[in-house]
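> build the 3D model from these lines:
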Amino acid sequence: MEVDSGASCSIVSEDTFRVVERNHGKIPLQDSGTTIVTWSKEALPVLGQASVLVEFKGRKAKLPLLVVQKQGNSLIGRNWFNPLGIGLRGIQQVNVEDVPSRFPEVFRRDLPGFNGPPVHIELKDDAQPVFLKSRPVPLALKDDVANEVDRLVQQGVWEPVSYSNWATPLIVVRKKDGTLRLCGDYRSTVNKAIKSSGYPLPTTAEMLTALSSSKSFTKLDLAQAYQQLTLDDETAEVLTVNTIKGLYKVKRLPFGISVAPWVFQRVIDTLLAGVPGVKAYLDDILISGCNAEEHAERLETVLSRLQKAHLRVNKDKCEFNQTSIEFLGHRIDDSGVHPSRSKTDAIQQAPAPASKKELQAFLGLLNFYSTFLKGRTEAAEPLYRLLDRDHEWKWT
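Sure, this is the predicted structure:
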């Protein structure tokens, strides 16, 4: 059985339970009156509750065990921890080399796709298909673009098709690491036809307030973010891209779709619901704890859920077991939340603005840290006056 500190009760599948009965005799089941719901809100039908004798490291106890109809892993939940003396102290010193070995699938380089329900993007009732030609690619980029198309096909993100009512041209972006990102220019096609999402992204204040009393932190980076979510067939066809190699149906949630951030955030929030000290903002997941043991237990729970969901993490971009960490433009440690050093340096080293547009950008940077700037309104009032339409621009 697998230890799951995120599960409140211990469960076993019906098939496994019947095997135990064949080996040890009939075990009576009683009505449990319990409803079990997975992280994806799927109800697990409970056949009943058995009372079983469990022996673990010299301890014996008669403990409740729920039998469920669906196949799956047998889980030791928290209701067995105290009677059997089970704790997670053995993992409290988190080592970056250690973690992948205990959750190997989470850190693999493949991209099997989230095993929850596929994403369906709703279109407006009056939406009409738009088919646009592929855009020319500079000669120097053609080979790289073709190779990236092939890689996405191999990963199962794209699939070649011979026909589609919808077609969106590509935008080619060179990333910091030198690789390419191929995005559909959905502003010119699908975004106009999509119904807006009502799911809000969390605010920075909401996220940081819940983390301000923590002492240990780990930050996980979800590999290729949106592209881990699978699409249903109807949505995949609507998001077809037109490339220099032809038409490709998009089978994973792509960048550039107007509702993609909200769709992705909802999935991750649902997946990690109920785990204290854990906050996710799109592809960044921050795990915190007031001490090493609490932090390690929460990290164990998060990695276990990610592995069960077939989600992948980019190990190279993760930070494990830190006493201070950067998150959402702020630095968090045991003394609270502080402005990020890189951001404050940018403010202090900013050149004098030469236009109203440059002044607006500078004031926007100041506004990001408004909660840390006492008297900001009074001090910045002359600068805001310079932005008035009728005010002459004069910087001295």
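> going by C-alpha atoms from here, please, whenever you check contacts or count neighbours.
Will do.
> quick one: residue 7 and residue 81 touch, right?
No - taking contacts as CA atoms under 8 Å, residue 7 lies outside contact range of residue 81: 11.0 Å.
> what's the helix or strand for residue 70?
Assessed by DSSP states H and E, residue 70 sits outside every helix and strand.
> any idea how far it is from residue 12?
9 Å (CA to CA, to the nearest Å).
> what of residue 308?
Computed as CA to CA, the residue 308 to residue 12 distance reads 16 Å.
> how about residue 1?
Counting by CA to CA - residue 1 and residue 12 are separated by 8 Å.
> can you give me the helices for this protein?
For the chain, applying DSSP state H gives helices covering 14-24, 81-84, 99-102, 139-155, 204-209, 233-238, 260-271, 292-308, 341-348, 356-368, 376-386.
> and residue 308 and residue 12? Which one has more around it.
Each of residue 308 and residue 12 has its neighbours counted (other CA atoms under 10 Å); residue 12 has more, 21 against 13.
> next, count neighbours for the closest residue to that one other than its chain neighbours.
Nearest residue to residue 12, sequence neighbours excluded (CA to CA, 6 or more residues apart in numbering): residue 74, at 4.4 Å. The local packing of residue 74 (other CA under 10 Å) involves 20 other residues.
> another one to check against the first:
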Amino acid sequence: MEVDSGSDFTIVSMDTYRALWQGRGPPIKPCRQKIVDFQRQIVPLVGVCTVNVSYGRVKGHLRLYIAKGRRTSLLGSDWFDALGIRLVGIYQINSDPVGAVLQEFPDIFRTDFGEYTGPPVSLRLDPTVAPIQLKARRVPIALVPKIDAEIDRLILQGIVEPTENAEWATPVVPVLKQNGE
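I've put the predicted structure just below:
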């Protein structure tokens, strides 16, 4: 059962009710109570029953609402006082998990590019495999200036290097962002 201080009612599904009492449970009475979930959708109810509850040294006879179908069982605030449950401490947490990660690892999330300073990298290729050069794709004329500008930017930042003749070649596949860049 999930404790939910935002729920005014303690609710279990009919499936849970059957599993708990296996046909010998407290009688379910019809109820007119309207219950809505956190999405403001009406929770269809089978009814309500009174159950014997014990928590630590506290015992009581409490109302339990039975919902149709499968649902998460909720321990609502209607049982808190009877069971001696008190809410203390933080009621709301405002945190920015992304900001915390960015602050904790600033070197990883820099906007500029660093330079690899490790040992030289060598790709071992099977000498029996012939190099592949794929033909360039047709690019809409309107995109050519944007592609040229992006390639120039990558060269200036040292991310790519121009080469005269490459043994291996793959075409550029331009993908525009929503803002048109």
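> select, out of the helices of structure 1, the one closest to residue 324 of structure 1.
When the helices of structure 1 are compared by CA to CA, helix 341-348 sits nearest residue 324 of structure 1, at 12.3 Å.
> which residues does the closest one contact?
Here helix 341-348 of structure 1 makes contact (CA atoms under 8 Å, 6 or more residues apart in numbering) with 329, 331, 362, 365-366.
> ok, now stretch 21-30 of structure 1?
47-51.
> so which residue is dead centre in structure 2?
In structure 2, the C-alpha nearest the mean C-alpha coordinate belongs to residue 97, at 12.5 Å (CA atoms, centre = their mean).
> quick one: that one from residue 50 of structure 2, how far?
43 Å.
> again with residue 144 of structure 2
Distance from residue 144 of structure 2 to residue 50 of structure 2, by CA to CA: 73 Å.
> could you count how many residues lie near the nearest residue to residue 324 of structure 1 once chain neighbours are set aside?
Leaving aside its chain neighbours, residue 324 of structure 1 sits nearest to residue 333 (4.5 Å; criterion: CA to CA, 6+ apart). Neighbour count for residue 333 of structure 1, taken as other CA under 10 Å: 19.
> residue 4 of structure 2 now?
Residues near residue 4 of structure 2, counting by other CA under 10 Å: 14.
> now do the same for it: its match in structure 1.
Per TM-score structural alignment, the equivalent position to residue 4 of structure 2 in structure 1 is residue 4.
> its match touches residue 76, doesn't it?
Yes - the criterion here is CA under 8 Å, and residue 4 of structure 1 meets it with residue 76 at 6.0 Å.
> ok so, going back, CSV for the helices of structure 1, including distance to residue 41 of structure 1?
Formatted as CSV, the helices of structure 1 follow (distance: least, CA to CA, whole Å):
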stretch, distance to residue 41 of structure 1
helix 14-24, 20
helix 81-84, 25
helix 99-102, 26
helix 139-155, 28
helix 204-209, 23
helix 233-238, 23
helix 260-271, 8
helix 292-308, 14
helix 341-348, 40
helix 356-368, 36
helix 376-386, 46
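> and those, which is most packed in?
helix 292-308 (a mean of 21; mean count of other CA atoms under 10 Å).
> tell me the helices and strands packed up against that helix.
Helices and strands touching helix 292-308 of structure 1, by 3 or more CA pairs under 8 Å, 6 or more residues apart in numbering; DSSP states H and E, are strand 216-221, strand 284-289.
> turn those strands into CSV, including distance to residue 153 of structure 1.
Supplementary listing: these in CSV, determined by distance: least, CA to CA, whole Å:
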stretch, distance to residue 153 of structure 1
strand 216-221, 23
strand 284-289, 25
